[in-house]
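Undergrad: structure here, sequence nowhere to be found:
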């Protein structure tokens, strides 16, 4: 039995690869993107198993209209994949106000709006999956990606709360965390004029590594897409799915360091307890 998917950001990268893989195996896909003509070749090959709509996830009214139309036209949607993303590669001081707004509107608010639009229909179905594409940078950080991290840490907190709220309705939420991968995302990062003050800082080091090609891209994008499909086909519904050797290593190191710092302040944390709490705990 085929599965029906709703995917944002399908023109390139993971979105395009996922759409191709799903259609090749006989699934139905509601593919959304800013330029629908980018999928004309797939529409010609797969006919009505590919539903295509123009969508800018920063347009809230359009999000609700397109999500509603997809459910109405296809009858049901089994999996909603929030994949559309925007990245800014610049230090905190260098990014423009417009770039900051765009990354938050796309990655955080856009993802929230897609989910909010889909939830009433998923609840009515009594089941469904939501895959939120995040990144290793949803739990750890790298210089020059502060605003990207702000959006991804935000959407991960949102999805962790969401997962607890919608589990009683048979809806499972998984945050997918790919690491650095050779897709078009890296080449499409927005940049800003650099400040010489940051040349000999960690921000400058990362810039030089990217420019020289020394920044590792250890994961296979097709295998990442395959892991996402396998997840939906299987019974497991993890809150987070780390994908890539860098994701596993970097996120684990970040969590270990955070836990160590957390534990180091145990005595201070407990020292501010109220007298009422201390009396109740005695």
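TA: Received the coordinates, thanks. This structure is a prediction, so every number in the text was calculated from the model and none was measured.

Undergrad: from here on, contacts and neighbour counts on C-alpha atoms
TA: Will do.

Undergrad: quick one: the helices in the protein?
TA: With DSSP state H as the criterion, the chain has helices at 13-24, 40-46, 60-74, 97-103, 111-125, 146-166, 202-212, 221-233, 245-264, 266-271, 275-281.

Undergrad: what about versus this one:
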């Protein structure tokens, strides 16, 4: 893996720039002179960026759960700007609660946003990236795409799902010069543990259960510096070939390393049994 020391000015399409990593990405990119097309559900949240950066920052209204709108938004962005170098699939949110506590609507909504919305954004961008001879896709996931915690089952389901999708697609599109990087941040000081989460109605039966341990995370300062994480995401676009995963944060690294090590140990213990099930 080599690092290209030349950082060219680029054009980016980023979903969900009203807050969190999306907002910080837009701020850093615009400050260094790049162009950004940012999607939002509430345009008033980015008026300041529009006023400060003018035509360098273009805003599109988009609900990523609307598949037709996703396709139209992507087509319009490429059509207006001619070339988009990096597509960032960032829109998403967290959902806490035991599986039994979640409503059918909460389950469907988070799948539609975190998983289906991300899948359809990538699918909509691929024909354009192929036509222009390449580009990058950053899929914002979480270290929760490789590890799990109780009380976050549907969040993990969407993140594990999008990681499987992105890893498979990365192999399909590499021959076209398209690189895909799955970004796995740890806990960071953004709005994620504030306005960007939903909490299921809690059942008395789960009081004292590990499923409610998330309560202890709310209101606590996370160890990750969101600005540094975003800078690392931007820098990753200069790395050739594209890193498949970008793990950010000491908590993400430590937990993921332990989980993968334990998983490998469990796998190795099944080697002999696995071989006995082959056809004689």
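TA: Happy to help now that I have it. The model shown is predicted, which means the values in this text are computed figures rather than measured ones.

Undergrad: rewinding a little: just put the helices of the first structure in TSV and tack on distance to residue 88 of the first structure.
TA: Listed next are the helices of the first structure as TSV, based on distance: least, Cα to Cα, whole Å:
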stretch	distance to residue 88 of the first structure
helix 13-24	17
helix 40-46	29
helix 60-74	22
helix 97-103	7
helix 111-125	17
helix 146-166	6
helix 202-212	13
helix 221-233	21
helix 245-264	19
helix 266-271	36
helix 275-281	45
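
Undergrad: closest to residue 140 of the first structure out of those?
TA: Closest to residue 140 of the first structure of the helices of the first structure is helix 245-264 (Cα to Cα; 5.8 Å).

Undergrad: where in the second structure does the closest one fall?
TA: With TM-score structural alignment applied, helix 245-264 of the first structure matches the range 250-269 in the second structure.

Undergrad: spatially central, which residue of the second structure would that be?
TA: Compute the mean C-alpha point of the second structure, and by Cα atoms, centre = their mean the closest residue is residue 140, 1.6 Å away.

Undergrad: which other helices and strands does the lengthiest strand in the first structure contact?
TA: Longest strand of the first structure, by residue count under DSSP state E: strand 171-178. Applying 3 or more Cα pairs under 8 Å, 6 or more residues apart in numbering; DSSP states H and E, one finds that strand 171-178 of the first structure contacts strand 128-133, helix 146-166, strand 240-243.

Undergrad: could you dump those to a markdown table with distance to residue 114 of the first structure?
TA: Below are these laid out as a markdown table (distance: least, Cα to Cα, whole Å):
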| stretch | distance to residue 114 of the first structure |
| --- | --- |
| strand 128-133 | 10 |
| helix 146-166 | 12 |
| strand 240-243 | 19 |
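
Undergrad: can you say which of those is nearest to residue 64 of the first structure?
TA: With respect to residue 64 of the first structure, and counting by Cα to Cα, the nearest of those is strand 128-133 at 16.2 Å.

Undergrad: touching the closest one from outside, list them.
TA: By Cα atoms under 8 Å, 6 or more residues apart in numbering, the residues outside strand 128-133 of the first structure that reach it are 77-83, 111, 115, 122, 159, 170-178, 232.

Undergrad: quick one, which of the residues you listed are buried?
TA: For the contacts of strand 128-133 of the first structure, a neighbour count by 16 or more other Cα atoms under 10 Å gives the buried set as 77-83, 111, 115, 122, 159, 171-178, 232.

Undergrad: returning to that earlier point: what's the most buried one of the helices and strands packed on strand 171-178 of the first structure?
TA: Of these, the one with the most neighbours on average (mean count of other Cα atoms under 10 Å) is strand 128-133, at a mean of 24.
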